[in-house]
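1. Everything below, folded, please.
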Amino acid sequence: MAKIEVRNLSKIFGRRPKPALEMLKEKKSKDEILKETGLTVGVNRATFDVNEAEVFVIMGLSGSGKSTLVRLLNRLIDPTEGQIQIDGDDLAKMNDEQLREVRRKKMSMVFQKFGLFPFRTILQNVEYGLEVQAISKEERHQKAMEALKLVGLEGYEEQYPDQLSGGMQQRVGLARALANDPTVLLMDEAFSALDPLIRKDMQDELLDLQAKMQKTIIFITHDLDEALRIGDRIMIMKDGAVVQIGTPEDILMHPADDYVSRFVEDVDRSKVYTAEHIMTRPETVNIDKDGTRVALQRMRDADISSVYCVNRSRQLQGIVHAADIAEAVKRDERDIVPYVQKDVPTCSLDTPMHDLFNLTSTSSVPIAVVGEDNKLEGIVIRSKILSALSGKEVNEIE
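-> Alright, predicted model coming up:
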């Protein structure tokens, strides 16, 4: 369900923007419009939805329009044209009083620069937005303490900003935004000023918080690894226009054009792809009806040295090896069950590819991918992982 709906949203910087709007409709580029009119296109007819309780990442290079867009979403700057609806109400048409109410009750923003007051304690910094709303001292103290506890800063409330690390200061900024209990959280390059290790910790922190809070989060970044790590969906922008919207997998596997392809060519795919993306359909035998001869013939036909065993419900039972089954056939044994090895390596459909490295390096057989009720969904072989890392042969199961 859409929490925010944006339709044909444009921002033109400069006087008399109408000619530029007409040129946008004619598909003129940002550079062409600047050359012909002297006007700058900030956002070019952007249309998208943000679903309830999702982390929606907007990314692009410098000048792509992502930061302008997020400021349009809470009307820090006014749109030149278009609609911005939150819960069905159009922000573009709201008067100042209605807009203040939305900012107080529904939206909060976390900036790249922490913007903390140096002479206020951490608690007083978090209380500030509530203080502006003239909320009672008791209530704002309670809400601020709850927000600090949520971001792991309980016990630091009487410290001052310069006594905290950069990562902790950013947590204070996050707590200040959360103290209002907004339904929508806007985060503009919130972690980009942090050191890489602290940045990763904050990304983990945000994901943990989101699991508890279930907010609608719009996160702005220029870092694709960050976008892939935290985003439920990603929107890529260029020259103010939306180029592609999709899940991290969509963006990596089906880039919309050369611009997106160049974006993703150097990404660490092992952090994004899962077992489901690289598994293949396995050869199996059904222990409820197949015997040793069927198993041996199946392995010979597929030119494999082992085969996974399932029951009638396709639940994984284990694996049998050609050498054992060939000996059983020589002895005219028909029952396959005594030769089923139950201790086999398994993973789930959503196991990240980088977690599969150790499994494949220590296992002499493919990794069994199991779903609900231990059903065998596929197998992962070492060569598929290597192909996926090179950006090749990542397809849906055949």
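
2. contacts, neighbours, all on C-alpha from now
-> Fine.

3. How many residues are close by K375?
-> The local packing of K375 (other Cα atoms under 10 Å) involves 17 other residues.

4. One more: E249?
-> Counted with other Cα under 10 Å, E249 comes out at 18.

5. Just confirm it contacts S270, I think it does.
-> No - counting by Cα atoms under 8 Å, E249 stays clear of S270, with 11.6 Å between them.

6. Need the residues touching each of those two.
-> Common neighbours of E249 and S270, counting by Cα atoms under 8 Å, 6 or more residues apart in numbering, are absent.

7. Contacts made by the longest helix along the chain with the rest, please.
-> Determined from DSSP state H, the single longest helix within the chain is helix 196-213. Contacting residues not belonging to helix 196-213 are listed as 150-151, 167, 191-192, 226, 229-230 [Cα under 8 Å, 6+ apart].

8. same thing with stretch 294-301?
-> Contacts for stretch 294-301 (Cα under 8 Å, 6+ apart): 283, 285, 305-307, 322, 325-326.

9. Figure out how far that stretch is from the centre of its chain.
-> Centre-to-centre, stretch 294-301 and its host chain are 43 Å apart (Cα atoms, centre = their mean, to the nearest Å).

10. Throw the contacts of stretch 294-301 into a markdown table and include distance to Y160, thanks.
-> Shown next, in a markdown table, are the contacts of stretch 294-301 (distance: Cα to Cα, whole Å):
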| residue | distance to Y160 |
| --- | --- |
| E283 | 63 |
| V285 | 66 |
| S305 | 65 |
| S306 | 64 |
| V307 | 63 |
| A322 | 69 |
| I325 | 71 |
| A326 | 74 |
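
11. mind listing the strands for the stretch 251-398 of the chain?
-> Per DSSP state E, counting those that start in this stretch, the stretch 251-398 of the chain carries strands over the ranges 284-286, 306-310, 316-321, 346-348, 367-370, 376-380.

12. again, but for the stretch 1-150 of the chain
-> 2-13, 40-51, 55-59, 81-86, 89-90, 107-110.

13. The residue most central in space within the chain: what's it in contact with?
-> Centroid-nearest residue in the chain: G231, 1.9 Å away (criterion: Cα atoms, centre = their mean). By Cα under 8 Å, 6+ apart, G231 lies in contact with 55-57, 247-248.

14. For the comparison step, fold the sequence that follows:
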Amino acid sequence: MKAVSIENLDVIFGHGLERSITMLDEGKTRQEIQEETGNVVGVSNATISVDEGEICVLMGLSGSGKSSLLRAVNGLNPVTRGSLKVRDGEEMVELNGIDANKLRDLRSHRVSMVFQKFALMPWLSVVDNVAFGLEMQGMAKTERRKRAMEKLDMVGLSEWHDKLPHELSGGMQQRVGLARAFCMDSDILLMDEPFSALDPLIRNQLQDELLELQRKLNKTILFVSHDLDEALKIGNNIAIMESGKIIQHGKPEDIVLRPETQYVEDFVAHTNPLNVLRGRSLMTAIGDLEHRDNMVMLNEMEQSRLQFDSQSALIAAYRGETTLPILTWDGESDACSLPKDVIVMANADISMRNALEIRYQTGLPLLLTENDRVIGVLSDNDFYHALLGKHFSNAA
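-> Alright, predicted model coming up:
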């Protein structure tokens, strides 16, 4: 089900917005509207939906409108025009024109926010910072501290519960912010560049921790970032924004392989493909390999080949006159533990990073399967093309 539904949304900051709306409809740019009216267009004609349990990353350069859109979801930025609905139990609540009491209820029970600058209260202990939202709800002290301690334990900070924020490192303070958001048990989390102020190693660690927490809690997360590698790593879907508009929205691999504008193509040009691309987008299809009788040739120099039966099921693999063992990788076990000189079959949706590790460990091409049938092969040439960015032309 949809957790957030946004249709034709405009967010404009200023006064006398009617003229700005008219200019938007006339196709005027943000700069032209600001010069004539003094108003600032934060979001223009945005349409996007976010499913329950999804991490959607709003991505763009500074001033692209990503934070303006995020803050509209909890009413911090009021809707100028269009529809913005948030799930509240079995119903979708429209924020355009919402009354103050209902908005307060949504913020208390349905939507929580994690800020870039931690937003911790320096005079409160760590546990009291985590429990603060529950205190505002009127929860008894014993119960709210119990829940806060559970969330601190979840982020590995239970031993620091009685410290003040200034006694913690930046990464630890951000964990407190995460614990506070999770403590509210809200269905939807809004995260406004929460890791951008941190050192790269700490940022990477917190990204991993967020993904692990998400596997356990399955929240709906809208995450603002200006770091494309971060967006590609954590997002189920990515919305790229420019000048207040959403110019492309889709899965990370689709964004990288099929950029719809020159702006997006430039944006993803230097992306590290290891965490993004999947085997099926890189592979050479079985039908494109050389066939000899009932054999498919993998490597002419090494005389490695596959033998299939009349139903296209794999029977055996050979290198020269030697029969090679065939293993199936389950996607969970450590690829680094695979032996040499083994043909490995893996699901076609395997990540490039895991596929490359398997190729390195076994010294042989990797077979990709779908519905228990081999559909393609990943060899060195496929990996070289991906690392050099040649996958763009293949996808097209």
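
15. residue in structure 1 matching E135 of structure 2?
-> Under the alignment (TM-score structural alignment), E135 of structure 2 maps onto E131 of structure 1.

16. do you know how far its match is from D204 of structure 1?
-> Here the criterion is Cα to Cα, to the nearest Å. By it, E131 of structure 1 lies 30 Å from D204 of structure 1.

17. Please apply the same query to V307 of structure 1.
-> Between V307 of structure 1 and D204 of structure 1 the distance, using Cα to Cα, works out to 39 Å.

18. With neighbour numbers in mind, choose between those two.
-> Between V307 of structure 1 and D204, counted using other Cα under 10 Å, the more crowded position is V307 (23 against 14).

19. Spatially nearest residue to the residue opposite the more buried one in structure 2 once aligned (excluding sequence neighbours)?
-> V307 of structure 1 maps onto R305 in structure 2, with residues paired by TM-score structural alignment. Using Cα to Cα, 6 or more residues apart in numbering and skipping the chain neighbours, the partner closest in space to R305 of structure 2 is M297 (4.4 Å).

20. same deal with S125 of structure 2?
-> L164 (4.7 Å).

21. And S281 of structure 2, by the same measure?
-> A395 (7.0 Å).

22. residue ranges of the helices in the stretch 101-250 of structure 2, please?
-> 126-137, 141-154, 170-183, 200-217, 228-234 (DSSP state H, counting those that start in this stretch).

23. out of those, deepest packed?
-> Comparing these by mean neighbour count (mean count of other Cα atoms under 10 Å), helix 170-183 ranks first with a mean of 24.

24. residues in structure 1 aligned with that one?
-> Using TM-score structural alignment, the partner range for helix 170-183 of structure 2 is residues 166-179.

25. Provide the contact partners of the matching stretch at residue level.
-> Contacts of stretch 166-179 of structure 1 (Cα under 8 Å, 6+ apart): 108-111, 114-116, 122, 125-130, 143-144, 146-148, 150-151, 153, 161, 185, 190-191, 194, 198-199, 202.

26. need the helices of the stretch 101-250 of structure 2 in TSV with distance to I33 of structure 2, can you?
-> Output for the helices of the stretch 101-250 of structure 2, formatted as TSV (distance: least, Cα to Cα, whole Å):
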stretch	distance to I33 of structure 2
helix 126-137	39
helix 141-154	46
helix 170-183	37
helix 200-217	37
helix 228-234	29
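
27. Out of those helices, flag the one nearest D349 of structure 2.
-> helix 228-234 (15.5 Å; Cα to Cα).

28. residue range for that closest one in structure 1?
-> Going by TM-score structural alignment, helix 228-234 of structure 2 sits over residues 224-230 in structure 1.

29. with structure 2 superposed, average distance for the matching stretch?
-> Here the mean offset of stretch 224-230 of structure 1 against structure 2 after fitting is 0.4 Å, by mean Cα distance after the TM-score superposition for structure 1.

30. Which among the contacts of G231 of structure 1 count as buried?
-> Listed as buried from the contacts of G231 of structure 1 are 55-57, 247-248; burial here means 16 or more other Cα atoms under 10 Å.

31. I'd like the strands of the stretch 251-398 of structure 1 as CSV, with distance to V50 of structure 1 appended.
-> Shown next, in CSV, are those (distance: least, Cα to Cα, whole Å):
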stretch, distance to V50 of structure 1
strand 284-286, 42
strand 306-310, 42
strand 316-321, 39
strand 346-348, 29
strand 367-370, 32
strand 376-380, 32
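
32. nearest to L91 of structure 1, of these?
-> strand 346-348 (43.1 Å).

33. what about the closest one, distance to the chain center?
-> For strand 346-348 of structure 1, the distance to the chain centre is 22 Å (Cα atoms, centre = their mean).

34. ditto for stretch 22-40 of structure 2
-> That offset, for stretch 22-40 of structure 2, works out to 32 Å (Cα atoms, centre = their mean).

35. ditto for stretch 1-21 of structure 1
-> Using Cα atoms, centre = their mean, the offset of stretch 1-21 of structure 1 from its chain centre is 26 Å.

36. now stretch 369-382 of structure 2
-> On Cα atoms, centre = their mean, the centre of stretch 369-382 of structure 2 falls 26 Å from the chain's centre.

37. Same question for stretch 293-313 of structure 2.
-> 39 Å.

38. Any idea how many residues pack against R107 of structure 2?
-> R107 of structure 2: 18 neighbours (other Cα under 10 Å).

39. Report the contact partners of it.
-> N74 are the contacts of R107 of structure 2 under Cα under 8 Å, 6+ apart.

40. Which residue in structure 1 aligns with it?
-> For R107 of structure 2, the residue aligned by TM-score structural alignment is R103.

41. For the counterpart of H385 of structure 2 in structure 1, which non-adjacent residue is closest in space?
-> With TM-score structural alignment defining the correspondence, H385 of structure 2 maps onto S387 in structure 1. Sequence neighbours aside, E393 is the residue nearest to S387 of structure 1 in space, at 6.0 Å (criterion: Cα to Cα, 6+ apart).

42. again, but for R110 of structure 2
-> Nearest to R110 of structure 2 is S186, by Cα to Cα, 6+ apart, at 4.5 Å.

43. these two touch, right, that neighbour and L106?
-> No - taking Cα under 8 Å as the definition, S186 of structure 2 is not a contact partner of L106, at 9.1 Å.

44. Have a look at those two and say which one is more surrounded.
-> L106 (21 against 18).

45. State the distance from the more buried one to R319 of structure 2.
-> 63 Å.
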